[in-house]
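In: sequence-free structure coming up:
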């Protein structure tokens, strides 16, 4: 059956195809696709380089999450589902190797074909692909999944649909997607869309979020569930893809259970008591000082550190620039100056974790110190008059001292606040109308780490006459308020890759200033950012791509939107001694695709 959801556009594109037949004819089917160059693994690769194809199957593991869940549909905007569901129970046409910046290999699709200019991509479905209920994955399911996710799914899926000119069946097992825009990454993004079972939703509303999971085609199915308390994933013994090169040595545990806790401290105590099999630790001081309990001393629990080569990303406190006074960069800089990282880091982590210095720090994509040069400067030059101080000439975060008073930076902050029209009266910082500067920090219940940071930060702000109040809400309220940008300050985390692309528009694209549900929490609207994103997504030259990302890093960092805290310079996993992992580690380190995907249980 032939499907075409963009009939008029398809007729136009068909005419263009006749004129550009040479380009279309040059395409060839292949086992994988890379953002730049060719895939690193050959067509006959046995397994991913960081997986053990001889890993034994078996064992039961228990992990922990903080917060809760009220839905089992991770593909819609409504409700909160356990984040693990998307990665453990659902497949896409292609799967990613975490040992390359951005390369995909066949999963539900046995091959991929695209034109040289990446204006279209065609996938050939594997005949053996099956859903967990044993029914075949069909082209009909593929077409429906793209449409329903693109029109009714979570906002993260809708951008691709708006960039598609057409999607149609071109053979018994092939589907072609043609794109509207000059955007080389779209061919890869299209390969990562989850494929769902159409028949499950006949006569039903896909946007609803009941406690019934969509039928998936992944290695795990949902077992027992107690909403808000735990969810179990059971390995499907009939999983159709267990012998695929991309899947050999993965999904090794028979059962994975996720328990939910009120906060990180309670979850840590549960791990110490032996109720959890593994836990990730993000505080280096806690890692060094508090992992000395009896099971560690006996050797029953092992402390493992996993290095990586990915960017630091950005973690910290984001300021909502949609609101006064955060719309003034001088106020944002003053708040950065008041945040004495050296003192806070020394108090909470023992000073062992280095600070994040920019969004793409710790990688070749990060900004270079000092003035912009070469292609980076050329890309920023057209926007020079509108860029904030330090963007082109060089910007570094304020560096405080190891004392609580931090007099030098607080004096500098007071001067900037005065320039912005704020003055101290009766011990409070006030604007021209006499209104005091008061701000609230929105946190998820159980976020003890950021609450401790806020307590130290509030004392420094008091010296400037600023009142900071911490507002802790449950998981549902937290998500809802972030989605509607109903906050002054809130915790911020963006995990960035070595191949940034279309997701960047969700992070800091101008549409996110007013459109609910994007990830542009700071409310940034900057023509220079839009230009850098367009260059990143259209260039065919790796050098230009790198320059555009470095320029983007400069604009974001000098924008003073986030107060960065410490970086996660390595993965820290404490786990039962029975858990093993391969000797070869992926480029991205401990990330989705590593733990628990390539680990196994061994008595």
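Out: Structure received. Everything numeric here is computed off the predicted structure, so don't read it as measured data. Numbering: from 1, shown residues only.

In: CA only for contacts and neighbour counts going forward, please
Out: Fine.

In: Give the buried residues for stretch 427-436.
Out: By neighbour count on 16 or more other C-alpha atoms under 10 Å, the buried set for stretch 427-436 is 428-431, 436.

In: out of the residues you listed, which are inside strands?
Out: 428-430 (DSSP state E).

In: Look at residue 24 and give its secondary structure.
Out: helix (DSSP: H, G, I helix; E, B strand; the rest coil).

In: Give the residue farthest from the middle of the protein.
Out: Computed with C-alpha atoms, centre = their mean, the maximum C-alpha offset from the centroid of the chain is found at residue 426, amounting to 44.4 Å.

In: separation between it and residue 396?
Out: Going from residue 426 to residue 396 by C-alpha to C-alpha, to the nearest Å gives 34 Å.

In: Put this next to the previous one:
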């Protein structure tokens, strides 16, 4: 399963025993589905446990975003998409934030699939309506799915094994698969946004035909709880709660969507964004910098209690994080694993953690860091069997040497640079006139680290200094959001800063992260350019694991092989989300176990 990961969005899960019997029988209509265990909430449940059903409605929540936007079309993989569009559009199913991997009917009242999981059928709620009062139909679902696969490479990869969507009843739509026994497909088909076919095929107020294949700043219509009330292109966006929202009283929505309006203001500078929060123009701020969190909150509103600070573990309890600097192996200079390993020796995490982060960070050492899916030690049991079956295709150290990051700091940083230089020499480089050059061509090794936010520069600059000490022509290039997005989508970079968020139920998304077919697919998240038959084989083992034990073993084996190939320079992360907000905002005393519930289950005191 994929996590929609924004700078502050993480959710899902701790582990419940795997139960294949939770998969539906043919023609067995189910109100919910869970990939791990049985759904917590029975059919006909009244609400999720973590909401406040008496939360007041009203008030305006003022939020901020870094960057800009130039499109409200949620399908396209082009342009800078505006924040908050999930407020406008519903999906077929809705996730519970106090379960690992369970979804419940939203637009769809139920779903059904056969034992071999060769298809899945969703039955739409008869009361589901678009904002103009028209019913949500199977034709809308088919249209949305077909356009998502046609126009968005990420969606095309994610749903690659869904060959068609067809209307099979007045309120039913069926998705057919080209493979069987992929347990994840029925659930993830409940995740994509459903769009109104008649609206996109209609005309705007000026009589101009709309075109879903192009970006647009016309306020789009959906079936969700909010509508777009106003906007200033690239700068501000205001959503207002719909009194006529069709789903406001159904169980999965009780106690949610409590703000009367939600506004977004965009800032091109993270420091200016924080100053706006300090000045009271923004209500909620998530701080992703440990040093900033430790030093920047000495303003009067903190002293008086007008601003509340919290460190909340919930969203990260079952999310595996790989945050890393990612060299692009589509470029020849990064194709030698010794070069990539040397780049890790040049990164002095301990020095950075001490000087910039007050020792508040932890180094990432797994692609599933922080979860039970992370590999450790040497492989054994079923994991070892999996790896031994492909021992001629994977690095031999998988069997002999547990992965560890180099340890730096005052005493070790210089030794690590010497180790890096030795690896560069083994890979065909040498020092000449204090420049690290290719022994064959005489060309100096150059590395440009592309960033989309100036706030990351202070964490990268020490690394740039270390690379320069090795004789590398190293530099940072920070560009605006639109340029960054376009360059990353077209793989036009040497190295980027990226983060992957993993659930406890890895599946189809792994092919998009590390699979060979995603290497040349523009817009994919295979940022490193990995193309390895052994990894492709491991990904399929993860997707088609027959039970939970097999899935865990396959994931750990995948993690171990990814690490042994040194595809990235692992960075760091925190195990708690750090948020500050105006005291007029409130949330349930017990937040959902695996999420912040923000902004869905929060509210404004006294409807302010």
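Out: Looks like it came in fine. Keep in mind it's a predicted model, so treat the numbers as computed, not measured.

In: just to revisit the earlier point, the buried residues of stretch 427-436 of the first structure: which two are farthest apart?
Out: 428 and 431 (10.0 Å; C-alpha to C-alpha).

In: what residues are shared contacts of those two?
Out: residue 437 (C-alpha atoms under 8 Å, 6 or more residues apart in numbering).

In: From the buried residues of stretch 427-436 of the first structure, pick the one nearest residue 18 of the first structure.
Out: residue 431 (64.8 Å).

In: is it true that that closest one touches residue 425?
Out: No: using C-alpha atoms under 8 Å, residue 431 of the first structure is not in contact with residue 425, being 9.7 Å away.

In: Now distance to residue 108 of the first structure too, for the buried residues of stretch 427-436 of the first structure, in CSV please.
Out: As requested, these are exported to CSV (distance: C-alpha to C-alpha, whole Å):
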residue, distance to residue 108 of the first structure
428, 61
429, 59
430, 60
431, 59
436, 58
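
In: Return the member of those residues nearest to residue 309 of the first structure.
Out: Nearest to residue 309 of the first structure among these, with distances taken as C-alpha to C-alpha, is residue 429, at 43.5 Å.

In: Could I get the ones in strands among the buried residues of stretch 427-436 of the first structure in CSV, plus columns for distance to residue 391 of the first structure?
Out: Listed next are those as CSV, based on distance: C-alpha to C-alpha, whole Å:
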residue, distance to residue 391 of the first structure
428, 32
429, 29
430, 29
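
In: ok, which stretches of the stretch 1-150 of the second structure are strands?
Out: With DSSP state E, counting those that start in this stretch as the criterion, the stretch 1-150 of the second structure has strands at 32-34, 60-66, 93-95, 102-105, 108-112, 119-124.

In: once aligned to the first structure, how far is the third one on average?
Out: I take that to be strand 93-95 of the second structure. Average distance, strand 93-95 of the second structure versus aligned residues of the first structure after superposition (mean C-alpha distance after the TM-score superposition for the first structure): 0.9 Å.

In: Contacts for that strand next, please.
Out: By C-alpha under 8 Å, 6+ apart, strand 93-95 of the second structure touches 101-108, 190-191, 252.

In: Next SSE downstream of the host helix or strand of residue 166 of the first structure?
Out: Using DSSP states H and E, residue 166 of the first structure sits within strand 164-171. Using DSSP H and E, the helix or strand that follows strand 164-171 of the first structure in sequence is strand 174-179.

In: residues in the second structure matched by that next one, start to end?
Out: Mapping strand 174-179 of the first structure onto the second structure (TM-score structural alignment) gives residues 172-177.

In: post-alignment, that stretch versus the first structure, mean distance?
Out: Stretch 172-177 of the second structure sits 1.5 Å off on average (mean C-alpha distance after the TM-score superposition for the first structure).

In: who touches that stretch?
Out: 118-124, 138, 141-142, 161-168.

In: make it 6 Å
Out: 118-123, 138, 161-167 (C-alpha atoms under 6 Å, 6 or more residues apart in numbering).

In: Then stretch 220-235 of the first structure?
Out: By C-alpha under 6 Å, 6+ apart, the list of residues contacting stretch 220-235 of the first structure reads 68-69, 88-89, 219, 236, 254-260.

In: Can you give the distance of it from its chain's centre?
Out: Offset of stretch 220-235 of the first structure from its chain centre (C-alpha atoms, centre = their mean, to the nearest Å): 23 Å.

In: Repeat that for stretch 147-163 of the first structure.
Out: For stretch 147-163 of the first structure, the distance to the chain centre is 17 Å (C-alpha atoms, centre = their mean).
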